[in-house]
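[1] Sequence first, predicted model second:
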Amino acid sequence: MASLHPPDRVTAKKLDTEDPIAPARGEFYIPTRAEITQNQDISRPRAASLYLCGNSLGLQPKLTRQLLDEELNVWARNGVYGHFRHPHGRPWVTIDETVTSAMADIVGAKKDEVAVMGTLTTNLHLLMAAFYKPTKERYKIIIEHKAFPSDHYAVESQIQMHNLSVSEALVTIKSPANSRILPTDHILSLIKEHASSTALLLLPGVQYYTGQAFEIQKITAYAKSLGLTVGWDLAHAAGNLELRLHDWNVDFAAWCSYKYLNAGPGGIAGLFVHEDQSKRPRLTGWWAHEVKSRFLMDNEMRIQAGAAGFQLSNPSVLDTIALLGSLTVFSKYTMTALRAKSVALTGYLEILLLSRFPDGPFSIITPSDPEQRGAQMSLLFEDDMMEEVNQVLQDNGVTCDERKPDVIRVAPTPLYNSFEDVWDFVEELRKAVDVVLARRKVLGLGTFS
């Protein structure tokens, strides 16, 4: 690729012409400025909007509509026979097999170590039911202090289900003073401090607020050397980072599919169970039963090998097919290539932000080291400006993601975002900041120094 300098539109266009991933953009629906703002009076209403929100909800692959229409037609014309007799070779009774291999490739696992099922928090509960086995000596769970609320609630409830005290059994890793980042050494020191009384470590692959990517391999190895079970929430890492869950000897992991995996709102989720852990007791249901004898209905459980044995019920066909639409696009590229473009996109974004905004009104709280971040940059705004700035961006067809009280998360996604998108975003951000500052000046409100 071309050098990221000088930071100008010509450079952005040149980077796009040299980008081997660029054709993927054409496989997604990019909302127009009028569609995303619901305002036909906006300037250039038919122009593509700037969508930098793949860390919250990925855009729709064009193939998804075709695949869903096919399944709806099978349902309409074949009814129940679609379970076993499918005109497109996707019998519903084994629909999960259409996506398992591709999903395993994305998270760096063997096919038998991955199951596509349920939702993220449901899967975390199922996994913790199998892996969190507190004893008198080891009963604590270590999470980050600013864990995503759903993870925090899930962990608290698991502790309570074992009649343990949350205040005694829950350990949270807080950032060092004057920092929003959790350095690896800091994480390891807290693990060491509580190792003798800890049963489980559960951390995110990427921190949702700051965009920090954790050193999964190093943290996993250290925690397991001290006898801890190690699980990861990969909601912001699957389809974003290069993962090697099998090689890194992770015990278990779970993720959603509606962010970087583009499977649609509330899309079907996934889980990983290392082959060394796949025979442990777990909660089961019909779909955990081996396929060949599942319909004998003899009530004698014969659990499927691997992660599939953690399934409960037959997966939603439409949700699974929506995921297939996205994974078909992913399969045309490698995670190595996608990650390389992601690093370049985020690096270009950082260069532009630092050059255009040398004096504020925000700071970048995402680590500058590309190895410590994914496809996200979090901008921490001063003087309660965040919501005003974000509203101006939205009104002008720019979609990012806000996290109250003061952060805008910007996520250039390699499958469908371009370097020119990044350039245009920074220009729109400059205009939005100018609008807000001018408005505040008229109203006599304080501005950043």
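    That came through, no problem. Residues are numbered from 1 along each chain as shown.

[2] switch to C-alpha atoms for all contacts and neighbour counts from now on
    OK.

[3] Number of residues surrounding the closest residue to Trp92 other than its chain neighbours?
    Closest residue in space to Trp92, ignoring its immediate chain neighbours: His83 at 4.3 Å, by CA to CA, 6 or more residues apart in numbering. Using other CA atoms under 10 Å as the criterion, His83 is surrounded by 17 other residues.

[4] ok, and what's touching the longest strand along the chain?
    Longest strand in the chain by number of residues (criterion: DSSP state E): strand 198-204. Identification of contacts with strand 198-204 by CA atoms under 8 Å, 6 or more residues apart in numbering yields 131-135, 138-144, 147, 214, 223, 227-236.

[5] Put this next to the previous one:
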Amino acid sequence: MGSRLHFQRIKEGPPLPHHDDIRAYKREYAEALDERDPLKSYRDQFIIPSKKDLLRKRLADTEGLQPKNLRKYLDQYLRSWAIKGVIGHFVSHEDALLPPYLHVDDAGSELLAPIVGASPSEYAVESQIRLHNFDPAISMALIEPEDAEKPILSTEQILKVIDDNASDTALIFLPGIQFYTGQYFDIKIITAHAHSKGILIGWDCAHAVGN
């Protein structure tokens, strides 16, 4: 089920108490949403630590909770590695539950592509600069905060850097949000400005989608 349909089903249910005021932030309201959530059964598929002072935020932001069936899949890969060695990159063992190593992320690409509005075949890597015989040290312009005490990149600063480098810039690559500060960039304005200079621009929306 896609995220859009998931949230739509929550919204289309009968109004919950206090859904339109500050009481919506109460535990009871959150529990009511959880009870209505059509994905709530997925909770049973993960191992949830019982430690009382567990940092739940870190579980969400980093590797997350461990799926209960993870060990089974990892053991299959270890078995393929032991039996087939490097050939396991291309050929799965007969009873393997997952594809060969080389294609292990294909399923994830297929699932994420429609969320970010991309094709599974679309990707970008920093090594492209060296591939085309350029030195990243001199061929890549980095945008740094003007004030170290306030690590924010204003839209105006970004537009100025684009203007200053427009004559010899082939591609701009920025994140949708800055991971450490949570700053959300004005994608629409920055993209339009780059296009007005004849420059292609790409956005890394991994954290923008997940957070």
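    Here it is on my side, so go on. All values derive from a computational prediction rather than experimental measurement.

[6] TM-score for this pair?
    The TM-score (TM-score structural alignment, normalised by the length of structure 2) is 0.65; 188 aligned residues with a CA RMSD of 3.7 Å.

[7] just to revisit the earlier point, check how far the longest strand of structure 1 sits from its aligned residues in structure 2, on average.
    Compared with structure 2 after fitting, strand 198-204 of structure 1 has a mean deviation of 2.9 Å; criterion: mean CA distance after the TM-score superposition for structure 1.

[8] Show me which of the contacts of strand 198-204 of structure 1 are buried.
    Neighbour-count burial (16 or more other CA atoms under 10 Å) applied to those gives 131-132, 134, 138-144, 147, 214, 223, 228-236.

[9] just to revisit the earlier point, mind listing what the residue nearest to Trp92 of structure 1 touches?
    His83 of structure 1 touches Pro91, Trp92, Val93, counting by CA under 8 Å, 6+ apart.

[10] Which of the residues you listed ranks first by neighbour count?
    Among the contacts of His83 of structure 1, Trp92 has the most neighbours (other CA under 10 Å), with 23 neighbours.

[11] how deep is the alignment partner in structure 1 of Asp44 of structure 2 tucked in, by neighbour count?
    Under the alignment defined by TM-score structural alignment, Asp44 of structure 2 corresponds to Gly26 in structure 1. Using other CA under 10 Å, Gly26 of structure 1 is surrounded by 12 other residues.

[12] Spell out the secondary structure type for Gly26 of structure 1.
    helix (DSSP: H, G, I helix; E, B strand; the rest coil).

[13] Distance check, it against Leu68 of structure 1.
    Using CA to CA, to the nearest Å, we find Gly26 of structure 1 at a distance of 19 Å from Leu68 of structure 1.

[14] In strands only, show me the contacts of strand 198-204 of structure 1.
    The strands, defined by DSSP E, take in Lys140, Ile141, Ile142, Ile143, Glu144, Thr229, Val230, Gly231, Trp232, Asp233 from these.

[15] need those residues in CSV with distance to Glu388 of structure 1, can you?
    Shown next, in CSV, are these (distance: CA to CA, whole Å):
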residue, distance to Glu388 of structure 1
Lys140, 42
Ile141, 39
Ile142, 37
Ile143, 33
Glu144, 30
Thr229, 44
Val230, 41
Gly231, 38
Trp232, 35
Asp233, 32
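
[16] all helices for structure 1, in order.
    Using DSSP state H, the helices of structure 1 run over 9-17, 33-37, 62-78, 100-107, 120-131, 149-161, 166-169, 184-194, 216-225, 317-330, 335-356, 386-395, 419-443.

[17] was I right about Val116 of structure 2 contacting Asp204?
    No. The criterion here is CA atoms under 8 Å, and Val116 of structure 2 misses it with Asp204 at 9.6 Å.

[18] and Ala166 of structure 2, what pairs with it in structure 1?
    Going residue by residue (TM-score structural alignment), Ala166 of structure 2 aligns to Ala195.

[19] quick one: contacts for the residue of structure 2 most remote from its centre?
    Most distant from the centre of structure 2: Ile83, at 33.9 Å, with distances by CA atoms, centre = their mean. Residues counted as contacts of Ile83 of structure 2 (CA under 8 Å, 6+ apart) are His93.

[20] ok, it to Leu74 of structure 2 distance?
    14 Å.

[21] per the alignment, Arg56 of structure 2 corresponds to what in structure 1?
    Aligning on TM-score structural alignment places Arg56 of structure 2 opposite Tyr51 in structure 1.

[22] nearest spatial neighbour of its match, skipping sequence neighbours?
    Nearest non-adjacent residue to Tyr51 of structure 1 (CA to CA, 6+ apart): Thr399, at 4.9 Å.

[23] can I assume the one you found is in contact with Val389?
    No. When contacts are counted by CA under 8 Å, Thr399 of structure 1 is not listed as touching Val389 (11.7 Å).

[24] Just to check, Phe185 of structure 2 is in contact with Thr191?
    No. Between Phe185 of structure 2 and Thr191 there is no contact under CA under 8 Å: 10.4 Å.

[25] And the match of Arg56 of structure 2, how far from Glu193 of structure 1?
    Where Glu193 of structure 1 is concerned, Tyr51 of structure 1 sits at a distance of 43 Å (CA to CA).

[26] Those two: who's more crowded?
    More neighbours surround Tyr51 than the other of Tyr51 of structure 1 and Glu193, with 27 against 10 (other CA under 10 Å).

[27] Relative to Glu18 of structure 1, how far out is that one?
    Distance, Tyr51 of structure 1 to Glu18 of structure 1, using CA to CA: 21 Å.

[28] With Leu72 of structure 1 instead?
    Leu72 of structure 1 is 39 Å from Glu18 of structure 1, by CA to CA.

[29] of these two, who's got more company?
    A direct count of neighbours by other CA under 10 Å for Leu72 of structure 1 and Glu18 places Leu72 higher, at 15 against 11.

[30] Alignment lookup: the more buried one to structure 2.
    By TM-score structural alignment, Leu72 of structure 1 lines up with Leu78.

[31] do the same with Asp105 of structure 1
    Taking TM-score structural alignment, Asp105 of structure 1 has Pro114 as its aligned residue in structure 2.

[32] Thought Ile30 was touching Lys62 of structure 1, still the case?
    No. Lys62 of structure 1 is not in contact with Ile30 according to CA under 8 Å; the separation is 9.9 Å.

[33] neighbour count winner among the two?
    Ile30 (21 against 16).

[34] What is the burial count for Leu39 of structure 2?
    There are 11 residues near Leu39 of structure 2, going by other CA under 10 Å.
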